[in-house]
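Engineer: below: sequence and its predicted model.
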Amino acid sequence: MTDATPTARPSPFDKLRQDFHAWAKATGRPADFRLLLRLILLEPGFQLALSIRLQEAAIRVPLAGRLLRRLLWYGATISTGCHIAPDARIGGGLYMPHPTGIVIGAGTVVGSHVTLFQQVTLGRREPDRAGVPSLGDHCRISAGAKVLGDIALGDHVTVGANAVVLGDIPAGHTAVGIPARILAGTAKRPDIDI
């Protein structure tokens, strides 16, 4: 019997640090102050990630936290054209290079080091049905893809452009099509970063 201690949930600022390093890796630039300044001023995808982390921090403020979070959410929604529900749980290392039209529904769980492209929808299958998707770590959701309903995507899953995912996808596989099907022979080793 081992004495296992629960792992602490990363703070919003730890997640922001992971977001920054994901952007540095994706752009091939050193993770320095110049890159941080460039991302804050010129990259809408990083600005959206920054807003998500500020919202996560704002909710911790006594009394005014909910209002502050809602104001930050509203500003991000208007300025980016994305609707990311305030109660979606999003891990660190988020990379959104083209953040236009991204929708993440209430209660959706997004793992760490996930890449989301433009027009991605993660949410309920129908408005009156319960259940939202859960994405593992290191997933890549391509442009226009829809991941809908009470389903799970394992770690290192890739979803092709414009695919409509309505069922679970095991770790390391690629799904394409409408409705999405798993491509044969696409399993990847979990230790390989996509």
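Structural biologist: Looks like it came in fine.
Engineer: going forward, measure contacts between C-alpha atoms and count neighbours the same way
Structural biologist: Noted.
Engineer: just the helices from this structure, written as ranges.
Structural biologist: When assigned using DSSP state H, the helices of the chain occupy the ranges 12-27, 33-42, 44-58, 65-80.
Engineer: so which of these is nearest Gly93?
Structural biologist: Between Gly93 and the helices of the chain, the tightest spacing by Cα to Cα is seen for helix 12-27, at 3.9 Å.
Engineer: Leu16 versus Leu56, what's the distance?
Structural biologist: Careful, residue 56 is Glu and not Leu. Using Cα to Cα, to the nearest Å, one gets 10 Å for the distance from Glu56 to Leu16.
Engineer: what about versus this one:
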Amino acid sequence: MQQSLDSLKTQTANTDSQKNILSGDLFEPLMSDFRIIFERDPAARNWLEIIFCYPGFHALCCHRFAHWLHIRKVGFIPRLISHLGRFFTGIEIHPGAKIGKGVFIDHGMGVVIGETAIVGDYTLIYQGVTLGGTGKESGKRHPTVGNHVVVGAGAKVLGNIQISDRVRIGAGSIVLRDVPPDSTVVGIPGRIISQKQNKRISPLEHGKLPDVEAGIIRSLLSRIEKLEQQLQTINNHQQHEDH
């Protein structure tokens, strides 16, 4: 009787594990990853191209399986899967990283996502991005990225920092501090240049990031012009008094 109960529990556990694979743990996030490519990439013309020609999708497939094994304390194999994924796609994602659904890694060559990094739903990551640590400290040492975040090409987000929802990080930026929601960050080190944008910008429109330096220069030129006008007015008034 006891053996029958143990056998039934084992079968139930196996069935639950299979359901997890086919539902929330693997299949559902992968379907979100697949659909988001059609929504965000105008070059995606059919499902065959996505399955065979998108390294970002391949890397996420490898990672989700490796992460599923990692959280079940399987040794060596998750790291091997991660390494093979890096070899074939140029994208390195540690099995311990937590990746939300609907994430799109566009092109992806050179992307590195560390062990304790957390990436929220529907985040867009371009090539050359690093979500890394800043030292040899243990525990949580990589960034937490919120939902609907855009990380531009070559950007580096380092340390145990919080990148909140709907943040846009400009290409080549280095972010070392927390970023509040609905912000745009550019520069080295990254600085917040705008918040709470009323006009919604498409995640793919990187050319619409504000040019801070150009804005400062225009402001200075305008100020200089006003000062020159004031000085000219004073000189004219002085000359008039002399006569």
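Structural biologist: Thanks, I have it. What you are looking at is a predicted structure, and each value in this text was computed from that prediction instead of being measured.
Engineer: superposing both, give me the TM-score.
Structural biologist: Remark: TM-score between the superposed chains equals 0.82 [TM-score structural alignment, normalised by the length of structure 1]; 180 aligned residues with a Cα RMSD of 2.7 Å.
Engineer: and the helices of structure 1, which is most packed in?
Structural biologist: Mean neighbour count (mean count of other Cα atoms under 10 Å) peaks for helix 44-58 among these, with a mean of 21.
Engineer: which helices and strands does that one pack with?
Structural biologist: helix 12-27, helix 33-42, helix 65-80 (3 or more Cα pairs under 8 Å, 6 or more residues apart in numbering; DSSP states H and E).
Engineer: of all those, which lies closest to Ile151 of structure 1?
Structural biologist: Among the helices and strands packed on helix 44-58 of structure 1, the nearest to Ile151 of structure 1 by Cα to Cα is helix 12-27 (24.3 Å).
Engineer: give me the stretch of structure 2 that that closest one matches.
Structural biologist: Alignment of helix 12-27 of structure 1 against structure 2: residues 26-41, by TM-score structural alignment.
Engineer: then stretch 86-94 of structure 1?
Structural biologist: Using TM-score structural alignment, stretch 86-94 of structure 1 pairs with 95-103 in structure 2.
Engineer: how far away from the center of its chain is that stretch?
Structural biologist: Distance of stretch 95-103 of structure 2 from its chain centroid, counting by Cα atoms, centre = their mean, to the nearest Å, is 11 Å.
Engineer: could you tell me the end-to-end distance of that stretch?
Structural biologist: Where stretch 95-103 of structure 2 begins and where it ends lie 16 Å apart, using Cα to Cα.
Engineer: not counting that stretch itself, show me its contacts.
Structural biologist: With contacts defined as Cα atoms under 8 Å, 6 or more residues apart in numbering, stretch 95-103 of structure 2 is touched by 28-36, 63-64, 66-67, 70-71, 78-79, 82, 113-125.
Engineer: same check, this time on stretch 67-76 of structure 1
Structural biologist: By Cα under 8 Å, 6+ apart, stretch 67-76 of structure 1 touches 48, 51-52, 54-56, 58-59, 82, 84, 86.
Engineer: mean deviation of that stretch from structure 2?
Structural biologist: Once fitted to structure 2, stretch 67-76 of structure 1 is off its aligned match by 2.3 Å on average (mean Cα distance after the TM-score superposition for structure 1).
Engineer: how far does that stretch sit from the chain's center?
Structural biologist: 18 Å.
Engineer: over to stretch 42-57 of structure 2?
Structural biologist: Chain-centre distance of stretch 42-57 of structure 2: 20 Å, with Cα atoms, centre = their mean.
Engineer: check stretch 140-159 of structure 1 too.
Structural biologist: Centre-to-centre, stretch 140-159 of structure 1 and its host chain are 10 Å apart (Cα atoms, centre = their mean).
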